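Build me a model:
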Amino acid sequence: MKKVNVKRVEDLEEEEQSFPVSPTGQYFTSSVLSISVISVLESEIPIDDSCTMILLKDVFLPINPRFSSVMVRDKNGDKRWKKVEVKHKDHIIVPIFPEGKAKEFYDNCFNEYLTKIAMEQLPQSRPLWEIHIFKYPTTKSAGNLVFKLHHSLGDGFSLMGALLSCLQRADNPSLPLTFPAFNSNNSNLESDYKKRFCTNVVQKVSGVVNTLVDFGWSLLKSTNLEDERTPIRSGDEGVEFRPIDITTMEFSLDHLKQIKSNLKVTINDVICGVLFLGVRLYMEETRYEQKNANSTALVLLNTRNIAGYKSVKEMLQPSNESKWGNRFAFLHVSVPKINKDEDSLTNPLGFVFKAQNVIQRKRNSAAVILTGKLLDTLQKYRGPEVTAKYIHNTLKNSSMTISNMIGPMEKMALANHPCKGLYFMVVGVPESLTITMMSYMGTLRVAVGTEKGPIDPQKFKCSIENAFDRIFKAAVPSASSKTPN
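As a prediction, this is how the structure comes out:
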């Protein structure tokens, strides 16, 4: 009897030191998927890393127990997070390069270094995060701080909330960071879909038709209907294990708002129009006969029932626990084509209106809800590995993924290091093209992850900038058409 009692005590103690891995967290650490997020903070001043260990111990690690845990399997074979002692030095990497070189030299060093860490797998034997301190000056910053966090720790919303909780306002640390107001129509996408769907069932048959068509198409895209091999999609197996290039560009939010106001559309319509036109321009220039090849974008949607960022403390409260973690959904969107009877040179605004029509149509559909239910059913009856395979196919069969985050309006600082710029990239995705966006201090930073070899990153960047320039010039003819950099 004593042995049984002791074992029970040990089991209880072990259970107290561990907690379940969410279903999505299990998908992202499966045999077919291992996805991470890389966030880059550009420092205005040379980086002093003397306080790194203190910040880790006192600020970063207390944010969430996942940052001090590893994944283990319990006696039932289920994955759980288990608390461990963190060896801080194992998670801090400071690369060494030749001293005294030109900034352009360090640009190349930094780009290659990002490629290197994007390809590397985070060791499962320790908590799934790393911090890389690049101390050399580039043409864009005096130094770079790179966070690499496994996607199983949380989605972009959770991880960005954690990162921002380590930062302060540069002008006055006692004041909170503020963010652009969320559009109430976008504050809760899942609820929004449900409301629209229920309304349209009564008012319009189109809501039901759109749902059936969209869900059926999504099902086909995730199983056996692949996009064509094009200049933006190699279609090769194992593309997630290949090197990538990460390039960035900047656009003025004021200019985007001017376009929005003049065309009477939304900011999302404008951004999607720019990206879609840029993709078609790149395809047209690279392989003209494939300029209108069938291409699908996976747009990531935040499904939380909240109107903006919450503090990490708020996200982890029992009543708000679902706000931390992976709470997103995929939306399949066909990239609009260049009409035979029109030219992208003469009608660039057509892509903004096409994007608007696609987005409005998708909002008159509950396909995202059905897809979520399908994943829940697969998880329940087939397990996380089968569900992970389904998600892998969803990504692999499409041409690109698009995701965005809203950043602060004020300049931030980390340990008295003013942050000049901020962007992120999702890596380990079985696609040749990934586009992410984040706003910061009145600027939209667009980061593009491209498979090395098949895609020319500089040509693709020029195509996106060219698309913005054309749309801005057509929508705001009275203003300068020069693309801000």
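
Please make it C-alpha for all contacts and neighbour counts, starting now.
Will do.

And the strand ranked longest in the chain, what does it pack against?
Across the chain, the longest stretch assigned as strand under DSSP state E is strand 417-427. Judged by 3 or more C-alpha pairs under 8 Å, 6 or more residues apart in numbering; DSSP states H and E, strand 417-427 is in contact with strand 36-43, strand 412-414, strand 433-440, strand 443-451.

Among those, which comes closest to Leu212?
strand 433-440 (27.6 Å; C-alpha to C-alpha).

so what secondary structure elements neighbour that closest one?
Other helices and strands packing on strand 433-440, by 3+ C-alpha pairs under 8 Å, 6+ apart, are strand 400-405, strand 417-427, strand 443-451.

mind putting those in CSV, distance to Leu298 and mean neighbour count included?
Shown next, in CSV, are these (distance: least, C-alpha to C-alpha, whole Å; neighbours: other C-alpha atoms under 10 Å):
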stretch, distance to Leu298, mean neighbour count
strand 400-405, 5, 21
strand 417-427, 13, 23
strand 443-451, 14, 23
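
among the ones you listed, which is nearest Lys221?
Among the helices and strands packed on strand 433-440, strand 400-405 comes nearest to Lys221, with 12.8 Å by C-alpha to C-alpha.

To compare against the first, here's the next sequence to fold:
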Amino acid sequence: MKVRISKEEEVEEEQPLSPMASVFLSPEVDYCGVTIMGFKTKFCPDVLLDALKHNVSKHPRFSSKLSEDGAKWVEVQVNVEDHVVVPFIDPKEIGEDGQGFVDDYISRLTTIPLDRSRPLWDMHILNVKTPDAESVVVTRSHHSLGDGMSMISLILACTHKTSDPGNTDIPSLKRRETVPRGLRKQGWFLRLIFTVGSTMRLLWNTFVDTVLLFATILFLKDTKTPLKGGKDVGRNPTRFYRRTISLDDIKLIKNSMNMTINDVLLGVTQAALSRYLNRLYGKNHEVDRALTWNQNHLPRKLRFRAGCTVNLRSDIGFKPLADMMAKDSKCRWGNYFSFIILPFSISLQTDPLVYLKISKSIMARKKHSYHAALAYFIIKSIRTVFGAKAASTIFNRPVVNLTTCVSNVIGPMEEISFRGHPIAYIAPSNYGQSQALLVHYMSYAGKMIISLAVDPRIIPDPHKICDDMEESLKEMKAALSEKGLL
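Next comes the predicted model:
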């Protein structure tokens, strides 16, 4: 794969790296975000080049490169042709459905580092027909430029509703009530008791989570399973696998169980990974090549934890790009996220609703803790006092010691288009992490898109994990129907 390189003209304006940007740029971390977008039509490269020429200079991170000492952003005049790749594709190489070619191409990209002498992003246009798209555009952006919320906001700023080209589609969220509605009608004494009790639980949960966080940084590791990666996994090629499920089914379960969409997705993930691991462990006990899925082959006392990303912005949901770029904005651009550590229940349950109840309980407790904000504060403070190298070590240790990472991003509620090109799906993900499995969820136009990023040397069959997710969702819906809860 050859990319033309040209020297871009520097201008005088410079900005120091943010603490999190310097952590992500360290050799020990060095994460890169990937956004895979499928389009319903063939994609015209000239349209993308024209849009970039008019807009990329308006965004300081996409029009800046690293200084020679790696401590500052230096604004440059961007030559967008150097950041857009349209590879020549021999039709003989595509194969039957084109998806294999696209997957191989993106996997090769994960082995090619972004050129640090230029702004740290590029875009690849693949006019290859796949089962669910006529063309695919792959955007790579170094994690130092911004987190997932920032990148999706940028995509929304560049698109419009397919049904109404004059409007963008900014999804919104409402904060959940922290005080039960019924308690508001009670007397001041009962409200005082609730407030004191809630504060004590908050302090206790934060203390326990802090102890577990430091234990994870220092020595506490997950059990070695067929899904567990290691510190060198991030240097291996990464493959991405995608599956689309019904958002309506998820909302149906959410409303029936009085929980959040995140709770449902966490329950589905636990159920699916339990089935997947049980099947792998069961192969060691296979008799006459016959193995029933409901035989429990999982080892006892299995420690299996996931890092779950948390948005730290005071304004939740996506905001217009102009608002995110404004000075002192509450929804500002950058890396303003942290993580919480979720203990997964890897077990074989006869009632699939048990996974949902467990996930709801776990998330309810984690929401009543300052774990995420404290983890961000610790990393930021260490970077200020001891430097980026020490901060990156502290940041990466939990990633190495945990098994996986899960995130959920709310996307456009209606179909969107980019300059006349309707988007079939949006699948954000990441590579460079020291984990063999990443699970990303994103809602889009009435669908929930599952994106898996895996190390194929450890997980050669990620499609089976997605199969287990679909099957687990069906079983949960059927269980609710049988109990008359739908």
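
Between the helices and strands packed on strand 417-427 of structure 1, which one is closest to Lys337 of structure 1.
Lys337 of structure 1 sits nearest to strand 433-440 of all these, at 18.1 Å, using C-alpha to C-alpha.

returning to what we had before: for Asn172 of structure 1, find the nearest of the helices and strands packed on strand 417-427 of structure 1.
Short answer: strand 412-414, nearest of these by C-alpha to C-alpha, at 9.6 Å.

That closest one vs structure 2, average offset?
Following the fit onto structure 2, the mean deviation recorded for strand 412-414 of structure 1 is 0.9 Å by mean C-alpha distance after the TM-score superposition for structure 1.

Identify the residue of structure 1 aligned to Ile358 of structure 2.
Matched to structure 1 by TM-score structural alignment, Ile358 of structure 2 sits across from Lys354.

Structure 2: matching residues for stretch 238-256 of structure 1?
Using TM-score structural alignment, stretch 238-256 of structure 1 pairs with 232-250 in structure 2.

in structure 1, which spans are helices?
Listed in chain order, the helices of structure 1 (DSSP state H) span 2-16, 23-27, 52-55, 103-119, 156-164, 189-203, 206-221, 253-263, 267-286, 312-315, 349-363, 367-382, 384-396, 457-475.

and those helices, which is most packed in?
Neighbour counts (mean count of other C-alpha atoms under 10 Å) averaged over each of these peak at helix 23-27, with a mean of 24.

which helices and strands does it pack with?
The helices and strands touching helix 23-27 of structure 1, judged by 3+ C-alpha pairs under 8 Å, 6+ apart, are helix 384-396.

Pull up the aligned stretch in structure 2 for the helix it packs on.
With TM-score structural alignment as the criterion, helix 384-396 of structure 1 aligns to 388-400.

what residues does the matching stretch touch?
By C-alpha atoms under 8 Å, 6 or more residues apart in numbering, the surrounding residues in contact with stretch 388-400 of structure 2 are 19, 22-24, 26, 28-29, 213, 216-218, 229-231, 307, 379-380, 382-383, 433-435.

same thing with stretch 114-128 of structure 2?
Counting by C-alpha under 8 Å, 6+ apart, 8, 42-43, 45, 61-66, 78, 83-87, 94, 98, 102, 134-142, 145 sit against stretch 114-128 of structure 2.

among those, which ones are buried?
8, 42-43, 61-66, 78, 83-85, 94, 98, 102, 134-142, 145 (16 or more other C-alpha atoms under 10 Å).

Go through those residues and flag which are in strands.
Filtering those for strands - DSSP E - leaves 64-66, 84-85, 135-142.
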